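S.K.: Sequence and predicted structure below; questions after.
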Amino acid sequence: MSVSPSSPSAARAAQLLSRPITIGGLTVPNRIAMAPMTRQFSPGGIPGKAVAAYYARRAAGGVGLIVTEGTYVDHESAGSSDNVPRFHGEEQLAGWAKVAEAVHAEGGTIVPQLWHIGMARNAGQPPYADAPAVGPSGIRLDGTEGAGKAMTQADLDDVIAAFAQGAADAERIGFDGVELHGAHGYLIDQFLWHGTNRRADGYGGDPVARTRFGAEIVAAVRAAVSPDFPVIFRYSQWKSDNYDARIAATPAELDAVLAPLAAAGVDAFHASTRRYWLPEFDGSDLNLAGWTRKLTGKPVITVGSIGLDGDFIRGFQGESAPVRGIDDLLDRLERDEFDLVAVGRALLQDPEWAAKVLAGRFDQLADYNPAALRTLV
């Protein structure tokens, strides 16, 4: 794709994407966000100099808001790798403070994504090999039972406290906000989805009851940070290895899920889809982010194969993807369907993707080629 820097598309991209936006007390300098992408480049859960440089490079390349890769909260069952960063521990938090400082030095803003994988954990995995997999009902995404334990009230309280502490630490060490990972079949999402939540207490049942755990996490986080410290909530319909799963089959069901989260203190939603251009419900062209904004009135980030033709799942499985035009994205942004756009693979391919798009240098964008990525730098 070749677009002249003086073309109408280039001028429109610069105008629409370069506008600042305020979320809580944070002003993001433009409408381009970096999507969270797991990297496993943090031995011992400690983000080092290379991690700081990785994020700083994207901030220098024009990204307005960086959402970090998922980072484990302080609960022994939260993760499954000793190379995924953790958001607890003296060395780990010291490393994250340097990441935030490096991004700020380049003019960017940054929020950590706090994460608990729940029943996606397997027995014996690090960083705490003896920790069991936990979830709402001890059921995996594929329906397997007996591979983990249903959470007790004490378990729920511990995890809620861990998210709250992570958010408080994020504010203390200099981050600009926090994102809670409630998507893709991980712990919070396991409560939201009827396929993994079979509880008969107040945390299971109808869509509103299934939202209770997530809403309690949001409320605890909100209470642990300053009133204007942004709290972002990421969610999805699809789950890892179950792309047809849905937590809401209709706009009314989606409203039942989102309303308690918004009331608990979410400042912005991050609606994760595999292809942002697909409508979410019959009878409307709105995507999931568009419906989220319409129902909640909150700022919303859209994501899903932005800038590339082909969804990100195939990309991370080693398939290439050609550049996709963003005229449709700009059309949607112009009519306020959503507020920010999160970019993933395109920013792995090119740390200056945002700067090139903001300047209308579309002719300099390259196809996504995973074979050319020797390391995510």
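M.R.: Perfect, thanks for sending it. This is a predicted model, so every value here is computed, not measured. Numbers count the residues shown, from 1 in each chain.

S.K.: going forward, measure contacts and count neighbours with C-alpha atoms only.
M.R.: Noted.

S.K.: Show me where the chain has its helices.
M.R.: Secondary structure of the chain (DSSP state H): helices located at 8-17, 49-60, 90-105, 153-172, 187-192, 207-210, 212-224, 251-264, 288-296, 312-316, 327-334, 345-349, 353-358.

S.K.: Buried residues of the longest one, list them for me.
M.R.: Looking back up the chat, that one is helix 153-172. Buried positions in helix 153-172, judged by neighbour count with 16 or more other CA atoms under 10 Å: 156, 159-171.

S.K.: about what we covered before: winner for burial among the helices of the chain?
M.R.: helix 187-192 (a mean of 30; mean count of other CA atoms under 10 Å).

S.K.: here's the one I want to compare it with:
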Amino acid sequence: MPNLFTPYELKGLSLKNRIVMPPMCQYSVDKQDGIPNDWHFVHYVSRAVGGTGFIIVEMTGVHPDGRITNQDTGIWADGQIDAYRKLTDAVHSHGAKIAIQLGHAGRKAVDAEPPVAPSAIPFDSRSKTPKALSREEIAELVDAYREAARRAVEAGFDSVEIHGAHGYLIHQFHSPLTNVREDEYGKDLGLFGEQVVRAVKEVLPADMPVIMRVSAKEYVDGGYDHEYALQFCTRYRDAGVDLFHVSSGGEGPIGSNGGPNAVPAYQADLAEYLRNGLQVPVIAVGRLESYSDAQAIVAEERAELIAVGRGMLSDPYWALHAEEALGGVNQMPKAYERGLWNRK
């Protein structure tokens, strides 16, 4: 029976444990150039020191106007590669693996002039009305994802995660709420996402898994449910996705945090549903700060990996503390051994 600290392998990705730091935007780029700085270096490397097995860098723009804000990271130019290489080398030196989440905010890009989307529908009454993408512009964005994935490989990342959740561009294409186009991208809502997956797959090594983050449910009247999510995820799986990172929300008044009624592990059932329906591994995420909750989901084989977001913002050493609480730490940075009480 697996547990939170059982090693895990998927294609060429080999993890020392089942603990994932999910992408969480830091809004800390200081020159609006998309290049990660010292803040990002310390932020991610400290979680590697803290025992996390797999770190996924925050949503990183494949295009300058694809960022949520101009303070977000980007990977749209070759000149950005070196900063990421410094980061991946440091994370690897502490025994962790690292991926990068490639994304485009679409109509939710607050600093874009104008933002773009499948259709000219603003996110809410306070948001800008986006420009509906032309076919030519869609093709350019597919290529932007491809080139961003190529740069990620050159920068030393162990995997790539495609952001198809939380109301961002790919989500906007496959959601009937936000895609009312009359061309092939409106008649076939999963087409853009499939094209992105295939483009990314083209430039990755054969043994590098493709991850995709999806919202398995929209918390809004008329929004899609888990059964519809299974349909488009099947499409993405067949295009080349190896592992799904299962979240929810992002459209309507309730965002990706599930709203005030979200309880611990509130998205675990959605992850398990897609895991069973797709017959592929999944990452469960959502209020999993409790060590015992995270341990139970892996032990019950409801998900292969567990992502701890806000809990890891609060505690960079969440993984070490979880191991200590659940039975004793076997591996600890030597410099920190004096701070550990329950060493085996």
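M.R.: Arrived safely, thanks for sending. Remember, predicted model here, so these are calculated numbers, not experimental data.

S.K.: TM between them?
M.R.: With the length set by TM-score structural alignment, normalised by the length of structure 2, the two chains reach a TM-score of 0.84; 314 aligned residues with a CA RMSD of 2.5 Å.

S.K.: Compile the helices of structure 1 into JSON lines and extend it with columns for distance to residue 78 of structure 1.
M.R.: Listed next are these as JSON lines, based on distance: least, CA to CA, whole Å:
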{"stretch": "helix 8-17", "distance to residue 78 of structure 1": "36"}
{"stretch": "helix 49-60", "distance to residue 78 of structure 1": "21"}
{"stretch": "helix 90-105", "distance to residue 78 of structure 1": "15"}
{"stretch": "helix 153-172", "distance to residue 78 of structure 1": "9"}
{"stretch": "helix 187-192", "distance to residue 78 of structure 1": "9"}
{"stretch": "helix 207-210", "distance to residue 78 of structure 1": "20"}
{"stretch": "helix 212-224", "distance to residue 78 of structure 1": "15"}
{"stretch": "helix 251-264", "distance to residue 78 of structure 1": "22"}
{"stretch": "helix 288-296", "distance to residue 78 of structure 1": "27"}
{"stretch": "helix 312-316", "distance to residue 78 of structure 1": "23"}
{"stretch": "helix 327-334", "distance to residue 78 of structure 1": "35"}
{"stretch": "helix 345-349", "distance to residue 78 of structure 1": "25"}
{"stretch": "helix 353-358", "distance to residue 78 of structure 1": "33"}
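
S.K.: Please name whichever of those is nearest to residue 116 of structure 1.
M.R.: Closest of the helices of structure 1 to residue 116 of structure 1 is helix 187-192, at 5.7 Å (criterion: CA to CA).

S.K.: so that closest one corresponds to what in structure 2?
M.R.: Counting by TM-score structural alignment, helix 187-192 of structure 1 lines up with residues 169-174 of structure 2.

S.K.: go on, stretch 50-65 of structure 1?
M.R.: Against structure 2, stretch 50-65 of structure 1 falls on residues 39-54 (TM-score structural alignment).

S.K.: residues making contact with that stretch?
M.R.: The contact list for stretch 39-54 of structure 2 (CA atoms under 8 Å, 6 or more residues apart in numbering) reads 15-21, 26, 28, 55, 57, 87, 90-91, 94-99, 312, 316-320, 332-333.

S.K.: mind redoing it with 7 Å?
M.R.: With contact meaning CA atoms under 7 Å, 6 or more residues apart in numbering, stretch 39-54 of structure 2 is reached by 15-21, 87, 90-91, 94, 96-98, 316-320.

S.K.: do the same with stretch 329-345 of structure 1
M.R.: With CA under 7 Å, 6+ apart as the test, stretch 329-345 of structure 1 has contacts from 13, 16, 31-35, 289-290, 293, 299-303, 306.

S.K.: ditto for stretch 12-19 of structure 2
M.R.: Contact with stretch 12-19 of structure 2 is made by 4-9, 52-54, 97, 158, 207-208, 304-307, 319, as judged by CA under 7 Å, 6+ apart.

S.K.: Which ones among those residues lie within strands?
M.R.: If you go by DSSP state E, the contacts of stretch 12-19 of structure 2 have 8-9, 54, 97, 305-307 in strands.

S.K.: Among those residues, which pair sits farthest apart?
M.R.: Greatest spatial distance in these: 9 and 307, 16.2 Å, computed using CA to CA.

S.K.: Between these two, point out the one with more neighbours.
M.R.: residue 307 (27 against 11; other CA atoms under 10 Å).

S.K.: what residue of structure 1 matches up with that one?
M.R.: Looks like residue 307 of structure 2 aligns to residue 342 there (TM-score structural alignment).

S.K.: for residue 298 of structure 2, same thing?
M.R.: For residue 298 of structure 2, the residue aligned by TM-score structural alignment is residue 333.

S.K.: The equivalent of residue 78 of structure 1 over in structure 2: neighbour count?
M.R.: With TM-score structural alignment defining the correspondence, residue 78 of structure 1 maps onto residue 66 in structure 2. Counted with other CA under 10 Å, residues neighbouring residue 66 of structure 2 total 30.
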